[in-house]
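>>> Next come a sequence and a model predicted from it.
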Amino acid sequence: MLRELFINLCLLISIHYVLRFTFRSWPTPRRGLPHAARLAAFAAASLLLLLFPAHPAPGVVVDLRAVPVAFVTLYFGGWAGLITALPVIAYRVWLGGVGVYAAVPSLLAVIAVAALLRRRLPAVGPLFWPHWPGLILIFGVNGLPLLLLPGGPQLFAQVYPLLLLTNVLGALIAWGILSERFHVLRLTSQWQSAAMTDPLTHLGNRRQFDLDLTAMGPGDALLLVDIDHFKRVNDTFGHPVGDEVLQEVAQVLQREGRGRDRAYRYGGEEFAVILRDVPETSLTRVAERLRLAVQQLPLPVINHPVTVSIGAASWRPISPAQLVERADEALYRAKAGGRNAVCLWTPAAAAPTPTETRAVQG
């Protein structure tokens, strides 16, 4: 039996080395087809381990099938663990033998204990290793029903200690492999986020904007937003106050947008907003709402409202650079017309004078 369980342990480690590549992003998606495929992969891992068991007695097979199921339970929850275990239980019942009366309760008990410990025992990550005693609790229930089989005490004494040892050891090694994968994905995600985020406003930066710009399509629109007389704010009140103004405007643009819209710091005191699925007839109204929201910002430090000029352009089957040029042209006209205005780009032949709305100056 020792040789068979050692082979099963080596197989478990090899399987988890392959399973690590099913995790491709951080945080891990927990719904949809990728999630379902991942649960199926862990179920297949348990089934594969069940194909190479040890046979301590007629009708009784032992292996490390509980390790993948326990991981899924700890990481994704009890229902996910149960779904992963169902094909394994079905196959074990199909195999038959007296051992099925111990195998099914054992696996269900592992899921139950793992679900109870889920809040306290991380499945992966730097905090996983100090919690190794929790693995003894999880896998300690695996094999206890052997006592109920004919000749149970003797069979239990022969099987249980080695089964518990290999389960705990297998989980430590296999989950450690997954932990390293998650660590790399987490760091990569943090680096990508830092590379795509403006450190002052925490909006997407120019690099992120250029990337998202290429993904625009029919129904989308682009706004270029420029803070009026921003240099005067810096010269009069200093750069710390100027930074505060940038942060406040950024929060307004982010807060006033819908969930699928996104704001960016385009450069200096200029921002960009990509609007998704906005009718061209509503574009001026949406931009005007943003302009008014900025104007209503409470900024007692500078004793006067902050205003912005906005140039808007709807998506057309043109290059991203041309779309930016159109929005920039509209922004220029808004500023040339007196600032604190929204200007919508329209074809010159159809509308020589841009559509414009301007706040009433008090």
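Done, it's in.
>>> only C-alpha atoms for contact and neighbour calcs from this point on.
Will do.
>>> now the helices for the stretch 101-250 of the chain?
Along the stretch 101-250 of the chain, counting by DSSP state H, counting those that start in this stretch, helices occupy 133-140, 152-195, 206-213, 230-237, 239-256.
>>> hold the first one in mind and look at this next one:
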Amino acid sequence: MKLTIVAGARPNFIKIAPIIKAIKLSNRLDYRLIHTGQHYDDKMSKIFFEQLEIPTPDCNLKVGSGSQAEQTAKIMISFENELLNYKTDIVIVVGDVNSTMACAIVAKKMNIKVAHVEGGIRSNDSTMPEEINRIVTDSITDYFFTTSKTANRNLIVSGVKKSSIFFVGNTMIDTLLEFKDKFIKPIFWDDLKLKKQSYILLTLHRPANVDEEYKLKNFISEIIKNSRNCKIIFPVHPRTKKIIESLDVNDSNLVQLEPLSYLEFNYLTKNAKIVITDSGGITEETTVMGIPCITLRDNTERPETVTLGTNELIGTNPKSIKQALDKLFNNKWKKGSIPELWDGLTSKRIIDVLLKLEKDICL
């Protein structure tokens, strides 16, 4: 059976790394890895391939940046050409970025089966570009590999047959558990005199949080004001950097950095007192590592990180930050537990399912 695996952005790379390793261990599957080039610079792409031991892609579509429509269109045109030149039995897409949706559409229009790793997650917020990508992708997917029973229910409610849904766990956690003993201490750790649980780790990138200068400034100001003199380590996302440069948010405890590699960032996560973020994937990692996490969003597509894990969803009112940080500093944060099947074996389960489905896929 021939597989085509698609990855386009930083979160995708983390999710595909263990799948490729599981494919190689099976000795029964051939695959092509397609990098769409949605994330393309060294800090957002190349370093992830190197650190996570991902093979060089068989093809890089090099679509680059652009508006949602521009980027999606470029991916679709280039991916169609890829599938015309290299026949495949199934296209595997992961996550919820533009590459996920674009390549799923192209495959289905060419009558090629689609498997969606991380299918079924929902924020129920259609203002999020990722939510549109999830809904469209899942509406045309043939096989769903899910991270939770909540995702299963979302799919069933939308009309998906139970026989097409496979609850396998979370491939991001496969990667996290594989590399947890290889995290790299960043070069600035000693210079800043950082110690375990002595700092706050901050990430912000969602348009709703960073595109409005007033809101972004208020978020950062409230975090500084309520940090009890802890250093705030802030790897700044490229989209956030353009905006933050115009804001007067300088403080001796706010350390702004370039984006970090996977192994460096997770070293910081593992040793942080708390992580403040608007990322979904980071809340999964903090849950497994047992690190308190504040999510600056009104909703989440990963509710298990709140109901079971260490994550607290506090909304988008900057004034809510004080109460959450007070809870942390008063040692009243919940302990949390690890969701079912987030055990490092998800990718093996995915490959086992694909092998069982081989006859159906190759019809």
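Ah, there it is. Values in this document were obtained by computation on a predicted structure and should not be read as measured data.
>>> overall similarity of the pair, as a TM-score.
Scored against TM-score structural alignment, normalised by the length of structure 1, the superposed chains reach a TM-score of 0.23; 134 aligned residues with a CA RMSD of 6.6 Å.
>>> just to revisit the earlier point, just name the most buried of the helices of the stretch 101-250 of structure 1.
Of all the helices of the stretch 101-250 of structure 1, helix 133-140 has the most neighbours on average by mean count of other CA atoms under 10 Å, namely a mean of 19.
>>> If I take that helix and helix 152-195, what angle do their directions form?
130 degrees (axes from the mean of the first three to the mean of the last three CA atoms, to 10 degrees).
>>> Who are the packing partners of helix 133-140 of structure 1?
Other helices and strands packing on helix 133-140 of structure 1, by 3 or more CA pairs under 8 Å, 6 or more residues apart in numbering; DSSP states H and E, are helix 100-117, helix 152-195.
>>> so can I have JSON lines of these showing distance to A293 of structure 1?
Formatted as JSON lines, these follow (distance: least, CA to CA, whole Å):
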{"stretch": "helix 100-117", "distance to A293 of structure 1": "47"}
{"stretch": "helix 152-195", "distance to A293 of structure 1": "28"}
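>>> Now do the same for L201 of structure 2: helix, strand or coil?
strand (DSSP: H, G, I helix; E, B strand; the rest coil).
>>> so it makes contact with V275?
Yes: the pair L201 of structure 2 / V275 is scored as a contact, 4.7 Å apart, by CA atoms under 8 Å.
>>> Comparing the two, which residue is more hemmed in?
Neighbour comparison, L201 of structure 2 and V275: the larger count goes to V275, with 26 against 21 (by other CA atoms under 10 Å).
>>> Touching, the more buried one and T269? I think so.
Yes: counting by CA under 8 Å, T269 is a contact partner of V275 of structure 2 at 6.9 Å.
>>> where along the stretch 201-350 of structure 1 do the strands fall?
Secondary structure of the stretch 201-350 of structure 1 (DSSP state E, counting those that start in this stretch): strands at 221-227, 262-267, 270-275, 308-314, 341-344.
>>> count of neighbours near V72 of structure 1?
The tally of other residues near V72 of structure 1 (other CA under 10 Å) stands at 26.
>>> Of all the helices of the stretch 101-250 of structure 1, which one is nearest L5 of structure 1?
Judged by CA to CA, the one of the helices of the stretch 101-250 of structure 1 that comes nearest to L5 of structure 1 is helix 152-195, at 7.3 Å.
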